[in-house]
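1. Requesting a structural model of the entry that follows:
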Amino acid sequence: MTCTLILMRHAKSDWNLATLNDHDRPLNARGREGATAMGHWLRAQGHLPDAALVSSATRTVETFDRLGFDVPATITRDLYLQDSHAMLDLLRKATAPTVLMLGHNPGIAEMAWQLCAKRPAHLRFADYPTCATLVVRFDVDGWNDIGWHKGQPMDFATPSDVI
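-> Sure, this is the predicted structure:
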């Protein structure tokens, strides 16, 4: 079996709403445009998730909605500002062959760095900007068998690459 992870950081959020706490911040106009564009890019590349794991923060849920994938989604606070180890623990419980995981930095960037056997040659991979998306494949029997530095990167893009 092959397991494929689509690892995405939420799109650009709106910092102009000072009264909202961090968890409740929505996307700004640029973020909405970027999330929609990344959904189109993923489809054009043939990267279609079977299921999604999404942080419960407003900006990650909005990002997921704008991607336009009609797949079962687990919206969970367990991905909100988590480190890569907590994120990996959650991913190992997945059952679908292709999973979209949508969360936050620094955890998303840490996870991307640690999952790839070889890092993509993209200039923005190191800082993993908003809505950056890595597609990484594992030749394993199931998600419980994935580990650090075992994934083969298939694609990496940011909204500025596709808009």
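
2. contacts, neighbours, all on C-alpha from now
-> Will do.

3. burial count for Ala44?
-> Number of residues near Ala44 (other Cα atoms under 10 Å) recorded here: 10.

4. so it sits in a helix?
-> Yes: Ala44 forms part of a helix when assessed by DSSP: H, G, I helix; E, B strand; the rest coil.

5. The residue lying farthest from the centre of the chain and Arg77: what is the separation?
-> Relative to the C-alpha centroid of the chain, counting by Cα atoms, centre = their mean, Thr19 is the outermost residue, at 26.9 Å. If you measure Thr19 against Arg77 using Cα to Cα, to the nearest Å, the figure is 21 Å.

6. Check the burial of Thr36 by counting its neighbours.
-> Per other Cα under 10 Å, the neighbour tally for Thr36 reads 19.

7. Next, the second sequence, to be compared with the first:
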Amino acid sequence: MKILTLLRHAKSSWDDPVARDFDRPLNPRGRRAARTVGREICRQGLIYDLVLASPARRVIETLAEVSEACPMPAPTFDKRIYLASTATLIDIVKETADSVERLLLVGHNPGLESLAMAMAAADGGALRLELEQKYPTGTLAEIRFDIEHWAEVDEGIGTLVRFIRPRDLDPELGPDEDSF
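-> I've put the predicted structure just below:
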């Protein structure tokens, strides 16, 4: 079995005058949401063999806040994850070494939402319905695959087993007004 966890970066700041989208930082609510999700990761006993992440500032800051609440392996940054298409994200997942059982992929929308929708079986019940509504900032989705090799990952064969939004853990952290 292989487990893919997708974590969308927490809420970023549009008030910070940065020259590039890549350099946008988290806002205070995003930092709080990331720490809250990090505590929930620990509470549920989730562990990861490998963390792959976009090198964008808001992802780096999200991981720093999550890791402060729940220590995890140091991330491997991959520029391909920044604003990646679903096809690129699938390629990255398929390239993962088979020694990795639990992969955490940290990045951006619309790619992560599209990847979760593509990988999780369409008849996934209540969690799938929540995913279809919206994949807010700071949200974690866990998809399990009954496969031995990451190269076998394919659309529609996974089971969505977790969908954790910051607002589910702390009502003051939602709803998310935008998709950034």
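
8. Would you give the TM-score for this superposition?
-> These two chains, once laid on top of each other, score a TM-score of 0.93 by TM-score structural alignment, normalised by the length of the first structure; 162 aligned residues with a Cα RMSD of 1.4 Å.

9. State the distance from the residue farthest from the centre of the first structure to Arg25 of the first structure.
-> 10 Å.

10. What's Lys94 of the second structure aligned with over in the first structure?
-> Applying TM-score structural alignment, one finds that Lys94 of the second structure aligns to Arg92 in the first structure.

11. Doesn't Val66 of the second structure belong to a strand?
-> No: the secondary structure assignment for Val66 of the second structure gives helix rather than a strand, going by three-state DSSP.

12. in what helix or strand does the nearest residue to it once chain neighbours are set aside lie?
-> Of all residues not flanking Val66 of the second structure in the chain, Gly38 sits nearest, at 4.2 Å (Cα to Cα, 6 or more residues apart in numbering). In this structure, Gly38 of the second structure sits in helix 28-43 according to DSSP states H and E.

13. Give the burial count for the corresponding residue of the second structure for His23 of the first structure, as a bare number.
-> Residue mapping for His23 of the first structure onto the second structure gives Phe22, with TM-score structural alignment as the criterion. Here the count is done by other Cα under 10 Å, and Phe22 of the second structure has 15 residues near it.

14. Now do the SS call for the alignment partner in the first structure of Arg162 of the second structure.
-> Arg162 of the second structure maps onto Asp155 in the first structure when the alignment is built from TM-score structural alignment. On the three-state scheme (three-state DSSP), Asp155 of the first structure is labelled strand.

15. buried residues in the helix or strand where Thr159 of the second structure lies?
-> Secondary-structure assignment from DSSP H and E places Thr159 of the second structure in strand 159-164. Residues Thr159, Leu160, Val161, Phe163, Ile164 are the ones in strand 159-164 of the second structure that count as buried (16 or more other Cα atoms under 10 Å).
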